[in-house]
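**Q** sequence plus the predicted model coming up.
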Amino acid sequence: MRAEAADAPISAADAVRASVSYDQLRIFDGSLYWLETRPDAGGAATLMRWRPGEGTRDAGPANFHIGSAVHAYGGGSFAVVDGNLWCVGEGGLYRRRRGGDELELISPGVMGDLVVGAGELLAVRESEQGDELVAVALTGPLQVRVLAESAGFFGAPRPGPAFLAWSWWSERDMPWDACELWVAPYESGGGIGDPVRVAGGADESAVEPRWGPDGALYFMSDRSGWWNLFRWNGQEAQAVVPVAGECVAEPWELGYASYDFLDDGRIVMAVQQGPRHRLLLVDPSGAATSVELPYTSIKPYVAAHGTAVALIASSPTAAPQVALAHLTADGPRLEVLARSEHTRLAGRAVSTPTELRVRVADDREVLALVYPPTGAGPGWRAPVIVRAHPGPTASCLLRLDWQAQFFTSRGFAVVDVDYLGSTGYGRAFRESLYGRWGVDDVDDCRAVAEHLLVTGRAVPGGVFIRGASAGGYTALHAATQDGPFAAATAISAIVDPDRWATTVPRFQRAHALRLRGGAGRVHADAIRRPVLLVHGTVDAVAAVDDARDLAAQLTRRGLPHELLLLDGVGHYVATSGHAGAALEAELAHYRSWMGEAGGDPGCYTAAAGS
């Protein structure tokens, strides 16, 4: 298959096909494992394995989707010990014996955060009534044993020397708001003893416990205002190294590993500051040094392999890849184990971003990543798509996004906004959107758009806003205002926060309750701009009926809109088999409302590049 011409627009099919994602990078039996998801394969995750001297290969199981639905967002969905694969998928927990092909159902139920230790498999099991910490012996009768249960939530069961550590948060909290870390005596085959709380509380999030080679318990806590690394020696917890950055990702999923221990005694961890990630090495004295890598985005799956570290990382010119960084005395040496490659996009010029900082009310600063039209010169002027990220505790990602390049290759500029509530700016910033959702996030996106208009970058009448999930709610409320946006696209959008709080999975109910109270429900009669609604028919996070109801109300009022329902698609449209159709619909939507640009953003690109 030949490559596309360097100046040809990127097709939706190619943008989707190139959007491969990697997740859950872990080490078992001396091998690296991860899940690889390809949208053009229907979004199913494939287990991959890399072993020194053998390279990378598909590790199966065939025709089986490994994926956890625990806490709605999953995580920690497989483990390997002595060649036996333990994994979760539709139906429950399964085992595949070494050398075999058949999967054996061990236990039904919704499970995740699988970890092996003390001769057992430990996991979190969820029901509508609450969570359980469970254990299964690796040999002998395969019976699931309940270690603890709660109406709240468990995470990170981590066995150590005669102890078990875990995290817990109540049904009234999210783990990034109030999460506690507990430790109790534990023996394989038995129960747990009297637990002791190590850290966490109403105003502290303590996450990612991990036993160190020194026998101490390490964890991340945001008691300083940033998630930083701490060490508990059985008596007290002390900071390992203070960093003005987030040393852990916001815990939407179970099984995250933002740090690990190298064989030479150093600790390696990923740190986020704004939209950028970097890798930090901490020596036993607490001194920290940065590792110079060609990456700006690192997923929360850091896995030490001797004195090397495996990462899922990317940059504005490199799509996500699995890499092994050998930390030598002469500097890091990279070995790429897997990368997203698509022949038709080989050698393509891509748009790379610049950081934009805009002052808003209360002398606060909003950061945005501005991707100019591909090939545009320094004086570019173009139609602009402002993107409100989902979450809203997520953040802009400084990495190659082929679906953004789909638009920049057609003359649009794409602008990602780290609005109030985003991660990467400390706890206070993250919490500030509570009760202000649909207000301050909209204001931040609007301020960035207005700045681009005032400075002559954006074309009047050609500025749009789009968002997915919580970002879709932001985009819809932006469409209720006069101002810079000519039209809005809302994908998998939340429409009514009050109703959402009753329909959302139990994990996120506390989030819904804390966020609401700002702009409230999106009312059809308040919408002043054309909207495109894109929604999967089996979305388990944002009910499709809300999108249908809003579209019906807009129809009755004669207000311009479109509704694209994607049959069989869940909450993640961008990684589904229908992602291409969604991109084409979004492009057509913007072109139909281009205003001054007359439906042809390319005329501005040509002027900008001259």
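**A** Sure thing, it's come through.
**Q** CA only for contacts and neighbour counts going forward, please
**A** OK.
**Q** pretty sure residue 534 sits in a helix.
**A** No. Under DSSP: H, G, I helix; E, B strand; the rest coil, residue 534 falls outside any helix and is assigned strand.
**Q** helices of the chain, start to end?
**A** Ranges of helices in the chain, per DSSP state H, are 12-17, 402-408, 427-431, 440-454, 470-478, 497-503, 506-515, 544-556, 579-592, 602-609.
**Q** any idea which of the ones you listed is most buried?
**A** The highest mean neighbour count among the helices of the chain, using mean count of other C-alpha atoms under 10 Å, belongs to helix 470-478: a mean of 29.
**Q** please compare the first structure with the one that follows:
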Amino acid sequence: MTQQIAPFGTWTSPITTDALVQKSTTLLDVIVDPVTRKAYYLERRPFESGRSVLVDIVSGKDVLDQRWNVTTRVHEYGGAAAVVYDGVVYFSHGGDDRAYCFNLTALGEPEAVTPANKPWRYADFTVHPTRRNILVSILEDHTRDTPQTVLNCLCIIDVQAKAVSTLVEGADFYDQPLFSPDGKHIVFRSWNHPDMPWQRSSLHIFSVVDTDARIELRDELRLTWDGGKNVAVGYAKWLDAQRLVFLSDVSGFYNPYLYDLQTKQRTPLLSSPLPNDFVVTSFRLGGSPYVVLYNDGKAVAVLFDTAVQGRSSLAYFDLTSKTLKPVDSRHLVATSAIRSVSDKEIIFISQSTTAPTAVSKLRLQDLTQVPIAIRYEVLKSSTASLDFPDGIISQPVPLLLNLGGGLEVHANYYPPTNPGFKGDPEKERPPCVVHSHGGPTGQAGMGLVWDKQYFTSRGWAWLDVDYSGSNGYGREYVDRLNGNWGVTDISDCVQAGAAIAAAPHNLVDPARLVIRGGSSGGFTTLAALCSFPDAFAAGTSLFGISDLIKLAEHSHKFENRYMEKLLGGSCEDVPEVYNKRSPVNNAQKIRSPLLILQGMEDKVVPPEQAEIIVKKIREQRGHVEFMSFEGEGHGWRKSETIKAALEAEIAFYEKMLKISVNRSKT
């Protein structure tokens, strides 16, 4: 194909918003029935108003009809909304927040197993292996619905009696409950404000006493580290009735450990800790960063997903030889929801740099090979068949940017890519989107994301900045943001953009850098525009934070005190920090045009966060454009919103940067 020379940012692209929202889904989870070994996946469908649907992997058919929305609002971010056990689905329904059960063989209708008209939310179900009528799950009680008064506990759901009772309470948060194979023990995680679970948390193991009326917990064992050290633990899985594996970042990186109930010994699973994170932490519940493989009921190996410099790498740990072998998964950059269907076969959510996120099956071949060879199959793609030309997907280039003073920051650069067009580097360099991810203890990731390709296929460059505080690079990198949120993150983003625009990189036009981000990434965007008013030609905040004091008052319980470590104390302790770093108090410094996009049902970053800074900028006669979306929360779920927001953002940049585009052809 002959490439047409055209100015960067003006290229015609088949990656349109219509193409992207048509039958595209978000893959949320993979679920395997531990008894029948049947597999299912959970996907969110923007074209069905964001409904989450459980699908049989083999038949491809929905398990439930369109009346049902398999989702939960626990922690607002949700996750872990369903489990399948011996042919019965237990799930949270988004229509009323109740828990339901549905027998896949008897069919009929789902049956509510929790009370009606209660402001209770459920997630993270585990089924007792011998008393199948007993579930344990998180219960989030919104009877007094303020961030300070919402209560979390682990509850018992008696499916037969349709009754709910408290199992354990007292901590601010609980998650990851899991019965042992014989039902005689249960493990779960807890943590308390002001910590987040990846900052400091505890694992608890209790004996389960089965009485006629209910189950009771006794003889607590607590897995944590003493000495006041902030250590995160979690993601426990049972090898058998007496041993479990869990992850801890006590070494500085999330590594696996083994606990034996008989000896009460906690030992590293590996001979020495690796400088790799064996989990990339998430704000959503659930997740399965590794899986135990069984042969005839005996645990034989553990298949891990390790993060090496932010990129996934699968590894196989043989429990007999105690050796860790790499798995040939070089085409993958991220995996999640790893579940086993046999001792050599797993089903999981996969991400690569060239193909859409998918539900995939991986079969281990010759275990003596290094790396272990695999047979890989895509079972379900998140995107319907899109007839895009070869070579249109921009590939990420990992960068370790030296920002001076010995500080290095990770980033991924996506060059403008389109087989039909090329720019003239003698005349210009491309405009560039500098993206600040959410979290802020999140990660941009390297998997294919169509929003980025929407830009790069039109002649834009894109830079994902994994600024200080991003996970996947070890605890020290995460802790660099403690006390420095609103300082280090914005400095990293500003300097990273400037670095790739200058020698020796010379990749982008320094006069045409724009910054954008969602949630806390929106805060970083707004704060960067305040502190470095000449660094960017424009910016976009998607449901971003503008007033830290109001956020401390009105955000949801899960993140209500998250800021205390990020800002060096509570609002009462260091009010001057909250005031100084709030973009709304520095809005007069913003000189770059700003676009703000906001969901009006957002409980994480309430709409007032957008409204107050829009009002402040307009009072200062600054340039701000505002779009609100009714029925949307923290992130876009509906097709029409995804389409409108993306089109509005690129049109805003084109107008501000005076990029002339024939919109009818793009």
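**A** Here it is on my side, so go on. Owing to the predicted nature of the structure, the values given are computational and were not obtained by experimental measurement.
**Q** circling back: and the helices of the first structure: which comes nearest residue 377 of the first structure?
**A** Ranking the helices of the first structure by proximity to residue 377 of the first structure (C-alpha to C-alpha) places helix 602-609 first, at 4.2 Å.
**Q** dump the residue contacts of the residue positioned nearest the centre of the first structure.
**A** Against the mean C-alpha coordinate of the first structure, by C-alpha atoms, centre = their mean, the closest residue is residue 394 at 6.9 Å. Shown in contact with residue 394 of the first structure (C-alpha atoms under 8 Å, 6 or more residues apart in numbering): 250, 422, 423.
**Q** residues near residue 480 of the first structure, how many?
**A** Applying other C-alpha atoms under 10 Å, we find 19 residues neighbouring residue 480 of the first structure.
**Q** and if you look at the one 10 residues further on?
**A** Residue 490 of the first structure is surrounded by 28 other residues when neighbours are defined as other C-alpha under 10 Å.
**Q** right, and it touches residue 470 too?
**A** No. Using C-alpha atoms under 8 Å as the test, residue 490 of the first structure is too far from residue 470 to be in contact (9.3 Å).
**Q** now do the same for residue 381 of the second structure: its match in the first structure.
**A** Alignment note (TM-score structural alignment): residue 381 of the second structure maps to residue 339 of the first structure.
**Q** equivalent analysis for residue 617 of the second structure, please.
**A** Following TM-score structural alignment, the counterpart assigned to residue 617 of the second structure within the first structure is residue 554.
**Q** give me the number of residues near the residue nearest to its match when sequence neighbours are not counted?
**A** Using C-alpha to C-alpha, 6 or more residues apart in numbering and skipping residues adjacent in sequence, the residue nearest residue 554 of the first structure is residue 524, 5.6 Å away. Residue 524 of the first structure sits with 19 neighbouring residues when counted by other C-alpha under 10 Å.
**Q** for the aligned residue in the second structure for residue 524 of the first structure, give me its contacts.
**A** By TM-score structural alignment, residue 524 of the first structure lines up with residue 587 in the second structure. Contacts for residue 587 of the second structure (C-alpha under 8 Å, 6+ apart) come out as 530, 613, 616, 617.
**Q** check the gap between the residue nearest to residue 179 of the second structure when sequence neighbours are not counted and residue 421 of the second structure for me.
**A** Closest residue to residue 179 of the second structure apart from its sequence neighbours, by C-alpha to C-alpha, 6+ apart: residue 186 at 4.3 Å. Distance of residue 186 of the second structure to residue 421 of the second structure, given as C-alpha to C-alpha, to the nearest Å: 59 Å.
**Q** swap in residue 639 of the second structure?
**A** Separation of residue 639 of the second structure from residue 421 of the second structure (C-alpha to C-alpha): 29 Å.
**Q** go on, residue 188 of the second structure?
**A** Distance, residue 188 of the second structure to residue 421 of the second structure, by C-alpha to C-alpha: 54 Å.
**Q** cool, and residue 401 of the second structure?
**A** From residue 401 of the second structure to residue 421 of the second structure the distance is 29 Å (C-alpha to C-alpha).
**Q** kindly report the same for residue 635 of the second structure.
**A** Residue 635 of the second structure sits 32 Å away from residue 421 of the second structure, going by C-alpha to C-alpha.
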